[in-house]
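Enquirer: Any chance you can model this:
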Amino acid sequence: MKLTTTTTTTLVLLFLLVASSSLQVSMAGSAFCDSKCQVRCSKASRHDDCLRYCGVCCTKCHCVPSGTAGNKDECPCYRDMTTGTGDHKRPKCP
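Expert: Below you'll find the predicted structure:
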């Protein structure tokens, strides 16, 4: 089967269109994480930062502790995620 230049170009463009659509979907937050993080960060003084880190943690751990603070034992993965190493190690998830 011999593909013409037009057919090959069309297939490449179609592939790029499908690939870019799936990339946008995978970068968007899930409804579960978005709603849980909205509650978790509702009283945070740095709301945008809280939402960003909560979203990262939720995506990785598939859970967010209840309430606006504390309760991290409900989700050990979320509780144990940290930034940095050694003396600079701090909790990552709000």
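Enquirer: alpha carbons only for contacts and neighbour counts from here, please
Expert: OK.
Enquirer: Only the buried residues of the helix or strand containing Val39, if you could.
Expert: Assigned by DSSP states H and E, Val39 belongs to helix 31-40. Residues 33-34, 36-40 are the ones in helix 31-40 that count as buried (16 or more other C-alpha atoms under 10 Å).
Enquirer: moving C-terminal of that helix, what's the next helix or strand?
Expert: Toward the C-terminus, helix 31-40 is succeeded by helix 47-61 as the next helix or strand (DSSP H and E).
Enquirer: Report the angle between the helix holding Val39 and helix 47-61.
Expert: Counting by axes from the mean of the first three to the mean of the last three C-alpha atoms, to 10 degrees, helix 31-40 points 140 degrees away from the direction of helix 47-61.
Enquirer: Now show me the structure for the sequence below, then we'll compare the two:
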Amino acid sequence: MKLHGTTTLALILFLLLASSSLQVSMAGSEFCDGKCAIRCSKASRHDDCLKYCGICCADCNCVPSGTAGNKDECPCYRDKTTGEGARKRPKCP
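Expert: Below you'll find the model as predicted:
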């Protein structure tokens, strides 16, 4: 009976540790969070801007300065697109 209690406790601890590390890995980096907060500060669709900026920043390790434009500062960010053909448009805000 004591073995089951120890095993159950170990399993619970493992699940708690695994879930907390998953939350950390899903959170954005301080660099991207800070840069995207500035980039999206004037966006009308703030949540969408933060989402796509975070994705682009994680891939490119850079975010252009300011709230719009300046994409030449970060060619990777500038050149990311969604879709193909007629639906192709810039992905990063």
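Enquirer: Need the TM-score from the superposition.
Expert: Between these two chains, after superposing, the TM-score reads 0.86 (TM-score structural alignment, normalised by the length of the second structure); 92 aligned residues with a C-alpha RMSD of 1.6 Å.
Enquirer: circling back: pull the distance from the helix holding Val39 of the first structure to the chain's centre.
Expert: 11 Å (C-alpha atoms, centre = their mean, to the nearest Å).
Enquirer: Can you tell me the number of residues neighbouring the spatially closest residue to Gly83 of the second structure that is not a sequence neighbour?
Expert: Nearest residue to Gly83 of the second structure in three dimensions, chain neighbours excluded: Arg89, at 7.1 Å (C-alpha to C-alpha, 6 or more residues apart in numbering). A count of nearby residues for Arg89 of the second structure, using other C-alpha atoms under 10 Å, gives 13.
Enquirer: Tell me how far whichever residue in the first structure pairs up with Arg89 of the second structure lies from Thr9 of the first structure.
Expert: Using TM-score structural alignment, the partner of Arg89 of the second structure in the first structure is Arg90. According to C-alpha to C-alpha, to the nearest Å, Arg90 of the first structure and Thr9 of the first structure sit 50 Å apart.
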